[in-house]
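Visitor: My questions are about this predicted structure, shown below with the sequence.
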Amino acid sequence: MGDLNAFITEETIEGAGEGPLAGRTVAVKDNISTAGVRTTCGSAMLEGYVPPYDATVVERLKAAGATVVGKANMDEFGMGGTTETSAFGPTRNPADASRVAGGSSGGSAAAVAAGEADLALGTDTGGSIRNPAAFCGVVGIKPTYGLVSRYGLVAYANSLEQIGPIAPTVEEAAELLDVIAGPDERDSTTRDASEARDGPDGRADAGGADAGYASAADGDVDGTTVGVLTDLLEGADERVVDAFDDAVANLEAQGATVREVELESVEHAVQAYYVIAMSEASSNLARFDGVRYGVSGGYEGNWNDAFARSREAGFGEEVKRRVLLGTYALSAGYHDKYYAKAQDARAWIKRDFDAAFEEADVLASPTMPVLPPKLGESLADPLKLYLIDANTVPVNLADLPAVSAPAGEADGLPVGVQFVGPAFGEREIVRVASALA
């Protein structure tokens, strides 16, 4: 298989002796803080940065007995869908080393698929857990916004991103979610899911250490209504659609009711997502100025010169592109034209999802509309790269949970199926996905 370049830093961090993850190894995406172990975010800007503290999720991993085996490779600051924008080189796909592993959590997914780690943590801003999970043939869960603490996560787009698990099976992913989920006094966006929502069957979708998400992985879909998002099938690769149709037929054979659901608003999701995400990135990355964090810009000239030199040396091309576009969208005279309209579209998408869940318990689509591209194919056309997020970004805009599970293969390459649930409906998507994986 050769070197997949799944890790930026290989370092063993021992957990407690006992716990639900005792004896399990975990790869941690390199934008999640680990005390005493460098955290680069896949960027030359932070090549030598060593955090003085653990992220909440890392604390919970260690308390659960897990052993962290390294910091997984990623697109620089999470900006990319193939892990090719990493300053440390691309991660290769275990299914075909000539193809991308997906991104931005490509190293995490590749490490699990290749057996280099039992489990992994990724982050998902617009599909960055589900995308590589689909491309590598493993399971990835993007939790409801607020279910998992983001304390210790180096922010890209605060209102969109969540930390979540990647694993070989749905049950194992849910076991990892059980460990990392729950309120955190250091992150005011977290919520106790048991108070936020009751499950569709009357059982609480509880958060926290005793959430029991893994217990929902019973594969029982009898009586469940699965809504197929027809808008997200348009334009997808025929081979992907065929694998998706087979997966849906499998669920139907197990007792699920399948119906078609339309979401008119998703046509505008990619545009709204990139305006919002890039705008938040422009603000968040202002701290990387060579003084507070990052590569020094030297001491010649004035502050603006030093600031520019630091960012020129530290940031890659994709990060520069997104910061510039985000700054433009927030600038005087353009805020209402772009950013405000993007937020209106986000509200529309949320309303559409609410209406869809009146018709179905979970919603389904292919995770990615294409098969894993060859290395180098996507970087030449940024717009094409952005458009492959069409099926995943609506979920982040609506703050909903989603899981990508293997739906088989096409031409020997993995295909993923995505199941979306209502807010704090993790148990329901785990249940349905476990009928397939």
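Guide: Structure received. A quick note: this is a predicted structure, and the numbers were derived from the prediction, not measured.
Visitor: Only C-alpha atoms from now on, for both contacts and neighbour counts.
Guide: OK.
Visitor: mind checking which helix or strand Val26 is in?
Guide: strand 25-29 (DSSP states H and E).
Visitor: downstream neighbour of that strand in the secondary structure list?
Guide: Helices and strands here follow DSSP H and E; after strand 25-29, the next one along the chain is helix 56-63.
Visitor: Now do the very next helix or strand once past that following helix against strand 25-29, angle only.
Guide: Toward the C-terminus, helix 56-63 is succeeded by strand 67-72 as the next helix or strand (DSSP H and E). What separates the directions of strand 67-72 and strand 25-29 is an angle of 30 degrees, with axes from the mean of the first three to the mean of the last three C-alpha atoms, to 10 degrees.
Visitor: Which strands or helices does strand 67-72 pack on?
Guide: Taking 3 or more C-alpha pairs under 8 Å, 6 or more residues apart in numbering; DSSP states H and E as the contact definition, the neighbouring helices and strands of strand 67-72 are strand 7-9, strand 25-29, helix 106-113.
Visitor: how about the ones you listed in a markdown table, adding mean neighbour count and distance to Tyr273?
Guide: Putting the helices and strands packed on strand 67-72 into a markdown table (neighbours: other C-alpha atoms under 10 Å; distance: least, C-alpha to C-alpha, whole Å) gives the following:
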| stretch | mean neighbour count | distance to Tyr273 |
| --- | --- | --- |
| strand 7-9 | 22 | 28 |
| strand 25-29 | 30 | 22 |
| helix 106-113 | 33 | 20 |
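Visitor: putting a second one here so we can go through both:
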Amino acid sequence: MPSARQEASLTQIRRLLSRWDQGSTKARRQILLDFIELHKSITEPELETEFAQSASLFFTRITSWLRITYLFGTCLNEQLRALRVFLQSSTGNKFLSEFLDVGGLFTLLEILNVNQIKDEDKRQALELLKLIADNGRVYKELICQSYGIRAIAECMAKSTTHENTQKSAQILLDSLALGNPLYIQQVYKGLIAILLSTSAKAQELAVSLLCKLQPQLERVHGSLLEPVVNLLQSFHAEVQYQAMEFIKILMSKDWNDENTAAIIAQLLINCLKDSLNQDKTDIDDDEEEEEVEEDDHEDNNKLIDSLKGGPMPIFIQQAAICKCIRLLVNQRDRFLRLNIIHLLLCVMGNESYPESQRQASLTLHFFVEKYSSVYDVVFEALGEQLFDMFYRDPDGFYSEMNSIQADVCRSNRVNMSSE
């Protein structure tokens, strides 16, 4: 016969289930909040003891209500947090098995990409998926087989109002790649897709995780290179930093992929050339305006234009590429063969974006210090006075240049591509 304590527990659980079955949405929300508050840290045996071996009855009611109401967001946050209590207490996988049997995994994945569901609720769903994945490779594979990687990647790319949701998605993707050789390539491709999103935070987190995953893989995916270089156009310093770190990994001697290094170097050079063509177009347009417009009217237009929108992305990328090349210490000779000195001198003359001038000056100074042949060529291209200004203060050189000196830089005829 059951003891008095067991009888009391049974009576209490019957009352709880009766309140749940007959209760309104408001009453059920309060039941869930009370449950969460009282059971933040509890093991499965303790939970079963407290519920008189009937915890599954309450658990089933929550999962059933979740499947019915998740599209409407009814008490969704509270339901997911209550399920977390059960799943994180599941030392014997009892509740986890029950949850999977009733289609709980598919419900969580569907929650991730329902537009009307709040990002905070999606974060709770991601953390539940992480709990499932932490139970071992079999469960990671189950998530992946259920098209989980795509759902998680899309959630990460589209969640623009809650950075914690994107961080939770990154942590989950990292977990799915770890110790899961069958699906690490799928995670890798999902991260590449995120690079094309419009969310700067998603791009930053995706590149950060790629920095970790790439050394574990045998080769670089061909579709990866151009999106990574394009990230250098980002207005966000964090995205640029992660992109540069990833480019350093892709071009490192440890990776030892000559073809990949050559392609990235050529992409960087081509982007610099494109930005210089844009700069030339802007200069030509300014000259035409000077011939047509009156001085006062022209000055007003220049003032208005200077206040619009900030720098062009192509100039932001131009400055970032100059900095990136300076960081690629083991690729100096490769860039010299691609005539980088000519391009750096041209960028130093880009009066449209001072940061480009600064980064190009610092990178050129790096090459001048390292190679005597570059020293001689740059000295000849700039002339003694301008070279002395540059060599003495490469960091502030751009602020001392006048328009004629900038034109000297832009019109240089340096060609070191054969050396």
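Guide: It's in. Computed from a prediction, not measured in an experiment: that's the story for all the values here.
Visitor: Please state their TM-score.
Guide: Overall, the chain-to-chain superposition scores 0.22 on the TM-score scale (TM-score structural alignment, normalised by the length of structure 2); 158 aligned residues with a C-alpha RMSD of 7.1 Å.
Visitor: how about the helices and strands packed on strand 67-72 of structure 1 in TSV, adding distance to Val319 of structure 1?
Guide: As requested, these are arranged in TSV below (distance: least, C-alpha to C-alpha, whole Å):
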stretch	distance to Val319 of structure 1
strand 7-9	19
strand 25-29	18
helix 106-113	17
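Visitor: Pull the contacting residues for the residue nearest to Glu127 of structure 2 when sequence neighbours are not counted.
Guide: Setting aside the residues directly before and after it, Glu127 of structure 2 is nearest to Ser168 in space (C-alpha to C-alpha, 6 or more residues apart in numbering), at 6.8 Å. Contacts for Ser168 of structure 2 (C-alpha atoms under 8 Å, 6 or more residues apart in numbering) come out as Arg123, Leu126, Glu127.
Visitor: Buried residues, the stretch of helix or strand Ser168 of structure 2 belongs to. List them.
Guide: In the assignment (DSSP H and E), Ser168 of structure 2 maps to helix 163-177. For helix 163-177 of structure 2, the neighbour count (16 or more other C-alpha atoms under 10 Å) marks 163, 165-177 as buried.
Visitor: how close does Val258 of structure 1 sit to Asp242 of structure 1?
Guide: Spatial separation of Val258 of structure 1 from Asp242 of structure 1 under the definition C-alpha to C-alpha, to the nearest Å is 16 Å.
Visitor: now do Glu171 of structure 1
Guide: In this structure, Glu171 of structure 1 and Asp242 of structure 1 are 26 Å apart, going by C-alpha to C-alpha.
Visitor: Between these two, tell me which one has more neighbours.
Guide: Regarding Glu171 of structure 1 and Asp242, a neighbour count based on other C-alpha atoms under 10 Å identifies Glu171 as having more, with 23 against 17.
Visitor: and the angle from the one helix or strand that one maps to to strand 25-29?
Guide: Secondary structure assignment for Glu171 of structure 1, by DSSP H and E: helix 170-180. Per the same axes, to 10 degrees, the angle that helix 170-180 of structure 1 makes with strand 25-29 is 70 degrees.
Visitor: I'd like the next helix or strand past helix 170-180 of structure 1.
Guide: Scanning the chain past helix 170-180 of structure 1 towards its C-terminal end, the next helix or strand to appear is helix 193-196 (assignment: DSSP H and E).
Visitor: Next, the buried residues of that next one.
Guide: Neighbour counts using 16+ other C-alpha under 10 Å place Ala193, Ser194 of helix 193-196 of structure 1 among the buried residues.
Visitor: Over to stretch 11-25 of structure 2?
Guide: Ile13, Arg14, Trp20.
Visitor: how close does the second one sit to Leu47 of structure 2?
Guide: Just to be clear, that refers to Arg14 of structure 2. Using C-alpha to C-alpha, one gets 15 Å for the distance from Arg14 of structure 2 to Leu47 of structure 2.
Visitor: Check the first one too.
Guide: Distance, Ile13 of structure 2 to Leu47 of structure 2, by C-alpha to C-alpha: 12 Å.
Visitor: Same question for the last one.
Guide: The spacing between Trp20 of structure 2 and Leu47 of structure 2, counted by C-alpha to C-alpha, is 18 Å.
Visitor: sorry, back to before: list buried members of the contacts of Ser168 of structure 2 by neighbour count.
Guide: Neighbour-count burial within those applies to Arg123, Leu126, Glu127; the criterion is 16+ other C-alpha under 10 Å.
Visitor: contacting residues around the second one?
Guide: Neighbour list for Leu126 of structure 2: Leu108, Leu112, Ile152, Thr165, Ser168, Ala169, Leu172 [criterion: C-alpha under 8 Å, 6+ apart].
Visitor: got a list of what the closest residue to the fourth one other than its chain neighbours touches?
Guide: What sits nearest to Thr165 of structure 2 in space, not counting adjacent residues and going by C-alpha to C-alpha, 6+ apart, is Arg123, at 4.6 Å. Residues in contact with Arg123 of structure 2 (C-alpha under 8 Å, 6+ apart) are Asn164, Thr165, Gln166, Ser168, Ala169.
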